[in-house]
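**Student:** I'd like to go over a predicted model; first the sequence, then the structure.
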Amino acid sequence: MFRESTASSPSTAYDCDVLVIGGGIVGLSTAYALTRAAPGTRVVVLEKEPQTAQHQTGRNSGVIHSGIYYRPGSLKARFAAQGATELVKFCVEHDIPHELTGKLIVATERAELPRLHALAQRGRENGIPVRELGPAQITEHEPHVRGLAALHVGTTGICDFSAVTAALARLARSAGASVRCGARVTAIDRRPGRGVAVRTADGTVLRARALVNCAGLHCDQVARLAGDEPGMRIVPFRGEYYELAPDRAHLVSGLVYPVPDPAFPFLGVHLTRGIDGSVHLGPNAVPALAREGYDWRAVRPGELAGTLAYRGAWQVARRHWRYGMGELRRSLSREAFTAAVRRMLPEATAADLRPAPAGVRAQAVLPDGTLADDFLIAEAPHTVHVLNAPSPAATAALPIGREIAERALRTLP
């Protein structure tokens, strides 16, 4: 924290009304929503990278999620279905590449059948059209996929989330917002009745009436810079991907997912045809050694030490170590990863797999080791912190941006 001079009058000293930290899809959707909800509101977005959407937004599978997995009544369930509809409309209006491919959730073992049926019930509770398929019907949708039964979810699709983010930035700018890249926040000073002052790495100081923290992988650190204890810590998990060789991409027509096991924290390896026609396989989830640790060589000792010192991280390891060992094995062995793919796509071989860029998930972990499953948004004086924006954050970006914007406007002094 730093102490910014207050010699000038509080009524004239503000550089903007709302300052948003983070230029990913949630931060820019929030900026766009602010300009629409309260025209004339002065908005500044600070992004530490040279361009927007460089981390979670630009390094995901590009899937428009339906909301079938999420607990009824949760923010994820509420925003996913609404967000998917709005996102498709947004893509059409702004000529952004997208496609409603549909998705199969495939059971390959009898033990998975009760979970598949329960998932169908959950989908219906969330208002999502679901069709239950037998083996012959599976091959009608995906000729090379095998399973005992499946669910077909027609409202799932794919799009280019980086392009969506760029469009949101253009719209926000056209409404008067400023989006500043290469602006890493290093200090925050907040005082009752005087708003918030932020200093960036180049020494620039900006004063705002309110602050929105959409810093993703660094959101807990930004919260602490503001003097708030977030009650969680980001523990980064790297999602490792392969892709099918171009001459084998025909093996997958759309999106194919395994039946999730509620005892484990991640969905497991799935098959995703991207908007460019390539087929990604993954992710395989392993602990990252840095918040932006996109491969094993990326190590930041300070960040790693912070994770290792956090009690919640050890509780996660104790609770899920067997699952974690399987993920680690698939990380180190292409053959083990291929075996996971072959459960649904038996024609795939290790020779068909090509390494693809990885992503890092900003997983919020509570002190008792609980993995925050829903959106986690905290409010403080003149401040809104987005502390967990899990999948389907990109899908739900438009409605979640409006939710954050409404909260931010309520905090204005």
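**Tutor:** Happy to help now that I have it.
**Student:** Only C-alpha atoms from now on, for both contacts and neighbour counts.
**Tutor:** Noted.
**Student:** what's the top helix by length along the chain packed up against?
**Tutor:** Longest helix of the chain, by residue count under DSSP state H: helix 311-332. Counting contacts by 3 or more CA pairs under 8 Å, 6 or more residues apart in numbering; DSSP states H and E, helix 311-332 packs against strand 279-287, helix 334-342.
**Student:** you'd agree residue 168 is up against residue 34?
**Tutor:** No - the pair residue 168 / residue 34 is not scored as a contact, 11.7 Å apart, by CA atoms under 8 Å.
**Student:** Neighbour count: the two, which is higher?
**Tutor:** residue 34 (27 against 24; other CA atoms under 10 Å).
**Student:** And here is the other one:
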Amino acid sequence: MEKLMRQHWWKLLAVLILVYALVAGLLVPLKPNLLSVTPNAATPGSIQSFDLLGYNTRFQEDGGSSRAWLNYGEGYAIEATEVKVTDDRRATATFVVPDYLPTTETGSKKLSLIVSGAANGAFVVPDAVIVRQQQPPGDLAAVRAEWERTAMQKGDLIANPSMTFPYRGLLSETIRNTYFHVSLWFAMMFLFIAAVVYAIRYLVIKSRRGTHTLDTTVGLTDLSPLERTDQWSVVFTGVGMLFGILGLLTGAVWAKYTWGSYWNWDIKQFTTLIALLIYAGYFVLRAAFPDPEQRARLGAVYNIFAFACLIPLIYILPRLSATSLHPGAEGNPAMGGEDLDSTMRMVFYPTIIGWTLFGGWMAGVAYRARIVGEKLLRRQESL
């Protein structure tokens, strides 16, 4: 590890990746979508106009190519008879709503609104319009044929021509925090893994020294391989803690804009706080023992314990919860197409690598500082 710390290529790579993540993450626009659809209900057998308020839309640049559908799903949709553009953000879509929905079920059904144009590309507003069916259709086959006739065909939907990030109604621009909040958690995990590996390595080296199979003789003011291993475990744990705290703070800011308050006692917020408090106990434990060997040995054992607690607290318990506000509850992996599309992956995955490398660089600097400080202290004591 010390040889790797003397090399500079991976440090430069970390800086370049994080600069790329900062620039791309903040400057790439979100996909066009709608902030509101008014009204949000339609009556079967009527002509209904809906006022559309766009977000990042360019309706005027579509050049009259804007089209819209009320989509029931399963290949059933009705196309707007007219899409009248007011300006880049405002348009009105008019539909002739059929007398019946293509189903025998009665009650309220939520239809998605799909809009497509040359400049905006195609985008979907889920559950945009509510239609209430009072009774089932007499001729279901004829009704379905009517809905199929006006459904989207191949080539009707146009892909957005530019690089964009997905628009999510609840998240809006805060979706960019994914590159900082979530990637910090991943980097934290890799740093804690490095810390626990060195903790295990310390115990292994110590057991070998106990059987006199490993020579750790060093100079009076130098540090033995056993002590250096302990120092690596300490610095990796410290930087991992820093990244965990930053992840908690960025998550609190995100929660303020999406959930209404900085702290909601969500299961994942709570278990993450517990995990970080457990790791904080690692430093409290080390400070409680003046004997270096005892401090290092008990610290290594506690580090393994803390990592064993980290996995269920962060990754298992939140997924068992049915009430968590976080993606990932009830077994959802939280990394599917609904949460992270291919465009975001181009930034998200490199950012994880960037934060991890940068964290390793920080740990290397902290390691050298601790080694130099310890050598100076021993030199003073030897005088």
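**Tutor:** Okay, I see it. Only a predicted model underlies this, so the values are computations on that prediction, with no experimental measurement involved.
**Student:** Just give the TM-score of the two.
**Tutor:** After superposition, the two chains reach a TM-score of 0.27 (TM-score structural alignment, normalised by the length of the second structure), with 179 aligned residues with a CA RMSD of 7.0 Å.
**Student:** one step back: compare the helices and strands packed on helix 311-332 of the first structure and give me the one nearest residue 235 of the first structure.
**Tutor:** With CA to CA as the criterion, residue 235 of the first structure lies closest to strand 279-287 of those, at 7.8 Å.
**Student:** Most tightly packed of the helices and strands packed on helix 311-332 of the first structure?
**Tutor:** The highest mean neighbour count among those, using mean count of other CA atoms under 10 Å, belongs to strand 279-287: a mean of 25.
**Student:** Beyond that one, next helix or strand please.
**Tutor:** For strand 279-287 of the first structure, the following helix or strand on the C-terminal side (DSSP states H and E) is helix 301-308.
**Student:** Can you give me the buried ones in that next one?
**Tutor:** Neighbour-count burial for helix 301-308 of the first structure flags 303-304, 307 (criterion: 16 or more other CA atoms under 10 Å).
**Student:** how much does it deviate in direction from helix 311-332?
**Tutor:** Computed with axes from the mean of the first three to the mean of the last three CA atoms, to 10 degrees, the direction of helix 301-308 of the first structure lies at 110 degrees from that of helix 311-332.
**Student:** Rebuild the buried residues of helix 301-308 of the first structure as CSV, extending it with distance to residue 75 of the first structure.
**Tutor:** Shown next, in CSV, are these (distance: CA to CA, whole Å):
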residue, distance to residue 75 of the first structure
303, 30
304, 31
307, 27
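**Student:** Residue 328 of the first structure - nearest residue in space that isn't next to it in sequence?
**Tutor:** Excluding the flanking residues, the one nearest residue 328 of the first structure by CA to CA, 6 or more residues apart in numbering is residue 286, at 6.2 Å.
**Student:** do residue 83 of the second structure as well
**Tutor:** Closest residue in space to residue 83 of the second structure, ignoring its immediate chain neighbours: residue 93 at 4.4 Å, by CA to CA, 6+ apart.
**Student:** what about the one you found, neighbour count?
**Tutor:** 22.
**Student:** got it, and residue 206 of the first structure?
**Tutor:** Neighbours of residue 206 of the first structure using other CA under 10 Å come to 18.
**Student:** Just after the host helix or strand of it, pick out the following helix or strand.
**Tutor:** Under the criterion of DSSP H and E, residue 206 of the first structure resides in strand 205-213. Downstream of strand 205-213 of the first structure, the next assigned helix or strand under DSSP H and E is helix 219-225.
**Student:** Kind regards, and thank you for your time.
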